[in-house]
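Visitor: Next come a sequence and a model predicted from it.
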Amino acid sequence: MPFPRFLALVGGLITALAIGPMLGAVALAADPTVVVRPGDTLTGISKRHGVPVTDLVQLNAISNPNRVYAGQTLRLGIAPTPATPAPTAAAPGAHVVGRGENLTTIARHYGVTVAAIVAANGISNPSRIFGGQQLIIPGSAPAPAPTTAPMPPAMAVAVSSRDAVRQVIVEEAARYGVPVPFALAVAWQESGWQQGVVSRAGAIGVMQLIPATAAWVGESMLGMPVNINDQRDNVRAGVRLLAHYLARYAGNRDLVLAAYYQGQTAADRHGVYNVSRPYIASILLLERLFGG
């Protein structure tokens, strides 16, 4: 979410794509939970239960990993078992996802592209894979990336059903000089192109803007108030913010998306947080799916 996302009360991103509401997220059965105690931090909970902080963030759609609150219930992601099971054997040309892995690290290990794994497995949400999931690895050597990655069928259906929202995003991207596939990717990541989405952090609409962000964009960039409950205003403010970040970071997609997700101040001072990397990787893949 855009600046100042980290000033919002703890909450989560919308929907399922950490990146948004893309289809096909898989729920874990018998998913254990823990209730946050006074003084707890994600790091402490991670050490206590043996679950990486990045897993806790993704499983619970936490937008600010430095802020959890007493009484909050967190999913741990891996159901307890009475004994350590034997490792699942992967079929030839397959990989069993380990805890804490993501598509980027798996692709790098096998020397293939994330897009190739997504296409081979029909993955509709590149940032949501789970421990024990078996993935087909399409080849051991990298191949030239296609200009446009194939879009999973379930996602294609959802995209076609939201064409009116897509058109608004296209128009506003053209207005502010933002590459259309990039704007489409951010909006899909954030809300699945749905104006009715509201996150636990109070982010609203297609571009998942919080009121403080909308007010800042309206005053400093648009010169007009922004009604984030209005679809056109919401998209316009979000796309204008992307244009601001593209100019500020000289087109560096990683920093642009880090600023949108972490906040501008955090991106300026600290660069890309590790927790932001799956979000960024997912949007860059989406950009290719949308023709970028």
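Guide: Structure received.
Visitor: can we go C-alpha only for contacts and neighbour counts from here?
Guide: Noted.
Visitor: Where do the strands of this protein begin and end?
Guide: Along the chain, the segments classed as strands by DSSP state E run 33-35, 73-75, 94-96, 134-136.
Visitor: here's the one I want to compare it with:
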Amino acid sequence: MPSSPSRRPRARHAAPAQHDAAALARGTARAVAVPAVIAAVATASAPGWTSYRVQPGETLSGIATRSGTSVDALVRANGLPAGGGYVRAGEVVQVPSGGPARRAATAPARPATHTVRAGDTLWGIARERGTTVGALVAANRLRSNTLQPGQVLRLGAGARAAAPAAAPASAAPRASGGPSHTVRAGDTLWSVARAHGTTVTALRRANGLGGDTIRPGQVLRLGAGGQAAPRQESATTFAGRTYPDDVVAAAARNRAALESAGVPSRDAVRDLIASTARSYGVDPALALAVSWQETGFQHDKVSVANAVGAMQVIPATGTWMSGVVGRDLDLLDPRDNATAGVALLRLLLSQARSEAEAVAGYYQGLTSVRERGMHADTELYVRNVLALKQRFS
């Protein structure tokens, strides 16, 4: 996500005078991401199965995990489209009897408080402890979302103990025969090529790739021209641009919050972005192309510039888009992140002279593009996004 601190349009960019705020506000309802908690409802069920109502922020994969079954089994039992998609809060789904309900009934007593750690957010704590942001705000009489390390929060009834930490992943195998790169979450062929001094075409040829899809853990051969390791940069620098310490620290806190809270799958994020784009009147193929170029649909991605989530929105732009859509947006929330990115795209498309200029504005900032022209990396970004749009169309 190479950019300068001014890469995103800031609030100084005036919105159109007759901006259709009502139309934008129709995008998505406020959704607070919370843990996989499903409330039982009294409806008829098949033998061995029972009905549960999906809570805000729940995903089908989360339901499957807590129910001791698979996504495919839930898809078949509920007549859902292949892959499951992004289930909606309030939907009633069939799950195996004795899953989350039985575990909840036999769970040990839960602690009544949570001590805030560095990087904690209300959203992350709510998700971790099986409660909601609204419940935390009410239980602690909070006037804002700001938390301080060491602060003790009352959790209220129904909250649960923190989940145990996941075991560290084993190291990925190395490719033989020359320098290689192990794909990390959010990597794209373009970002790998730039980091290692090679080209997308060379990477495709060296690895026999028929397209641009790569997966975390995959080992890519870099070819004869690739550098064995990218140029070392400081913790405040990315792609030759240095960011202030407070920005880097805020990015680290957001990254830790997303890692501890858990995020939807790539498929769920893709479905969420596409549905949000349709509701805002933005071509879903364009919104998907931007997100794939930015993060590969990885919502846990946070750049050193503190661009957050699947749509890589910085906090200043998030605040701006909150005003545009008429409600507060939490960039850590997958739905709000999609809303902020899609709303920004819609606004840029209404102000730019072409789709290419709008895409450049998303990356570099529209004022910067008009005053200075596209940077070399912006030109490559625009070409990639427009090519990806054709794939997603």
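Guide: Good, I have the coordinates. Values in this document were obtained by computation on a predicted structure and should not be read as measured data.
Visitor: gap between whatever residue of the second structure lines up with Asp268 of the first structure and Ala316 of the second structure?
Guide: Asp268 of the first structure maps onto Arg370 of the second structure when the alignment is built from TM-score structural alignment. Using CA to CA, to the nearest Å, one obtains 20 Å as the distance from Arg370 of the second structure to Ala316 of the second structure.
Visitor: Next: Glu128 of the second structure.
Guide: Distance from Glu128 of the second structure to Ala316 of the second structure, counting by CA to CA: 27 Å.
Visitor: swap in Ile273 of the second structure?
Guide: For Ile273 of the second structure, the distance to Ala316 of the second structure equals 21 Å [CA to CA].
Visitor: Look at the two and report which has more neighbours.
Guide: Neighbours were counted for Ile273 of the second structure and for Ala316 using other CA atoms under 10 Å; Ile273 has more, 27 against 14.
Visitor: before we move on, the earlier item: what's the closest of the strands of the first structure to Tyr279 of the first structure?
Guide: Closest approach to Tyr279 of the first structure among these (CA to CA): strand 73-75, 19.3 Å.
Visitor: Sort out which residues of that closest one are buried, please.
Guide: Leu74, Arg75 (16 or more other CA atoms under 10 Å).
Visitor: Can you get me a residue count around Gly218 of the first structure?
Guide: Count around Gly218 of the first structure with other CA under 10 Å applied: 20.
Visitor: Return the distance of the counterpart of it in the second structure relative to Val302 of the second structure.
Guide: Taking TM-score structural alignment, the alignment pairs Gly218 of the first structure with Ser322 from the second structure. Distance, Ser322 of the second structure to Val302 of the second structure, using CA to CA: 20 Å.
Visitor: show me what contacts the match of Gly218 of the first structure?
Guide: Taking CA atoms under 8 Å, 6 or more residues apart in numbering, we find Ser322 of the second structure in contact with Asp328, Leu329, Ala340.
Visitor: Just give me which of those residues are shared by the first structure.
Guide: Here the contacts of Ser322 of the second structure are checked against the first structure with both residues aligned by TM-score structural alignment, their matches' CA atoms under 8 Å, and the contacts held in both are Asp328, Leu329, Ala340.
Visitor: Just among these, which is most surrounded?
Guide: Neighbour tally across those (other CA under 10 Å): the maximum, 28 neighbours, falls on Ala340.
Visitor: Can you find the partner of that residue in the first structure?
Guide: Structural alignment (TM-score structural alignment) places Ala340 of the second structure against Ala237 in the first structure.
Visitor: measure the residue nearest to Pro96 of the second structure when sequence neighbours are not counted to Ser61 of the second structure for me?
Guide: Leaving aside its chain neighbours, Pro96 of the second structure sits nearest to Trp49 (4.2 Å; criterion: CA to CA, 6 or more residues apart in numbering). Noted for Trp49 of the second structure: a distance of 17 Å to Ser61 of the second structure, by CA to CA.
Visitor: For those two, indicate the residue with more neighbours.
Guide: More crowded of Trp49 of the second structure and Ser61, by other CA under 10 Å: Ser61, with 23 against 16.
Visitor: Would you mind measuring from the more buried one to Ser67 of the second structure?
Guide: Distance from Ser61 of the second structure to Ser67 of the second structure, counting by CA to CA: 10 Å.
Visitor: Likewise for Trp123 of the second structure?
Guide: 23 Å.
Visitor: The two: which is more packed in?
Guide: When neighbours are counted by other CA under 10 Å, Trp123 of the second structure and Ser67 differ, and Trp123 comes out ahead with 24 against 19.
Visitor: Aligned counterpart of that one in the first structure, please.
Guide: With the correspondence set by TM-score structural alignment, Trp123 of the second structure falls in a gap relative to the first structure.
Visitor: any idea what sits nearest Trp123 of the second structure, other than its immediate chain neighbours?
Guide: Val133 (5.9 Å).
Visitor: how close does the lengthiest helix in the first structure sit to the second structure?
Guide: In the first structure, with assignment by DSSP state H, the single longest helix is helix 231-248. Taken over the aligned residues, the distance from helix 231-248 of the first structure to the second structure averages 0.5 Å (mean CA distance after the TM-score superposition for the first structure).
Visitor: which other residues reach that helix?
Guide: With contact meaning CA under 8 Å, 6+ apart, helix 231-248 of the first structure is reached by 2, 168-169, 172-173, 176-178, 183, 195, 205-209, 214, 217-218, 221-222, 226-228, 251-253, 256, 259-260.
Visitor: Drop anything exposed from those residues.
Guide: Buried members of those, scored by 16+ other CA under 10 Å, are 2, 168-169, 172-173, 178, 183, 195, 205-209, 214, 217-218, 226, 228, 253, 256, 259-260.
Visitor: can you map out the helices along the first structure?
Guide: Counting by DSSP H, the helices of the first structure are 42-49, 53-59, 103-110, 114-121, 153-161, 163-176, 180-191, 211-217, 231-248, 253-262, 264-270, 277-289.
Visitor: Please identify the deepest-packed of the ones you listed.
Guide: A comparison of these by mean neighbour count, using mean count of other CA atoms under 10 Å, puts helix 180-191 on top with a mean of 26.
Visitor: After superposing, tell me the mean distance of that one to the second structure.
Guide: Taken over the aligned residues, the distance from helix 180-191 of the first structure to the second structure averages 0.8 Å (mean CA distance after the TM-score superposition for the first structure).
Visitor: So which residues make contact with that helix?
Guide: Here helix 180-191 of the first structure makes contact (CA under 8 Å, 6+ apart) with 1, 13-15, 17, 19-22, 166, 169-170, 173-174, 193, 197, 205-208, 239, 242, 282-284, 286-288, 290-292.
Visitor: what span of the second structure lines up against that helix?
Guide: Taking TM-score structural alignment, helix 180-191 of the first structure hits residues 284-295 over in the second structure.
Visitor: Alright, that wraps it up for me.
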